[in-house]
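# Got a sequence here, can you model it:
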Amino acid sequence: MAILKIKVKPNSKQQNIHQEPDGSFKVSLKSPPIDGKANEELIKLLAKKFDVAKSQVTIKSGLSSKNKLVELPLPLLE
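Next up, the predicted model:
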């Protein structure tokens, strides 16, 4: 399992995922951070990018924060 450090930017005009030089990710989401909509969009986007099922993507910490730790069933990323 891999744990990704992710900084989320909700209410963006475009959806994208950008990997930072330190290995963390910056993710722009169209959804607002209301009623878990941004978290749902984040899970869908990560599942699609890393080709895993949505049920395998788990937000381990930061449910109500911009900084999140997300667990995916991947070999460790470098």
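# can we go C-alpha only for contacts and neighbour counts from here?
Will do.
# who touches Lys5 in this structure?
When the contact criterion is C-alpha atoms under 8 Å, 6 or more residues apart in numbering, the partners of Lys5 are 23-25, 67-70.
# If we use 7 Å, what do you get?
24-25, 68-70 (C-alpha atoms under 7 Å, 6 or more residues apart in numbering).
# Could you find the residue nearest the spatial middle of this protein?
The chain has Leu42 as the residue nearest its centroid, 4.5 Å off, counting by C-alpha atoms, centre = their mean.
# show me what contacts that one?
Listed by C-alpha under 7 Å, 6+ apart, Leu42 has no contact partners.
# Just to be sure, it is in a strand?
No: when DSSP: H, G, I helix; E, B strand; the rest coil is applied, Leu42 is found to be helix, with no strand at that position.
# Would you agree Pro32 falls within a helix?
No: with the criterion set as three-state DSSP, the secondary structure at Pro32 is coil rather than a helix.
# now the helices: where do they sit in this protein?
37-50 (DSSP state H).
# Next, the second sequence, to be compared with the first:
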Amino acid sequence: MSVFEAKDGGTLIRVYAAPRASKEAVIGEFDGMLKVAVKAPPVDGAANKAFEKFLGKKLGSPVTLVSGASGRRKVFWVEMDPEDVAARLA
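Alright, predicted model coming up:
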């Protein structure tokens, strides 16, 4: 399984979540996933919304959480080619 996978006309992004960080950033790969940090705490879905917003801003396209709402291992979907996603998040 790779970090980026083509699915349903878009791309699945496998993310290892780091909420409550001091800054928002794409940190790099970790355990076969893209490690992403956001400032929001993992309370009442705040971190999930922050991940969607941060990734959407980096990609220039809306991002949707597909699975992993309550864990660190999350999967997001964006309507873009995997190559474009990889280039923008590099």
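# The residue nearest to the centre of structure 1 corresponds to which position in structure 2?
Correspondence of Leu42 of structure 1 to structure 2, assessed by TM-score structural alignment: Phe51.
# same check, this time on Ser24 of structure 1
Taking TM-score structural alignment, the alignment pairs Ser24 of structure 1 with Met33 from structure 2.
# Count the neighbours of its match for me.
When counting by other C-alpha atoms under 10 Å, one arrives at 20 neighbours for Met33 of structure 2.
# that older thread, what separates the residue nearest to the centre of structure 1 from His18 of structure 1, distance-wise?
The spacing between Leu42 of structure 1 and His18 of structure 1, counted by C-alpha to C-alpha, to the nearest Å, is 13 Å.
# same question, Ser31 of structure 1
For Ser31 of structure 1 relative to His18 of structure 1 (C-alpha to C-alpha), the value is 17 Å.
# When these two are compared, which one has more neighbours?
The neighbour comparison of Ser31 of structure 1 against His18 (other C-alpha under 10 Å) goes to Ser31, with 19 against 13.
# so that one makes contact with Lys9?
No: with contact defined as C-alpha atoms under 7 Å, Ser31 of structure 1 does not reach Lys9; the gap is 9.4 Å.
# need the contact list for the aligned residue in structure 1 for Thr64 of structure 2.
Structural alignment (TM-score structural alignment) places Thr64 of structure 2 against Thr58 in structure 1. For Thr58 of structure 1, the contacting residues are 70-72, by C-alpha under 7 Å, 6+ apart.
# Which one of those is nearest to Ala53 of structure 1?
The nearest member of those to Ala53 of structure 1, counting by C-alpha to C-alpha, is Leu72 at 9.6 Å.
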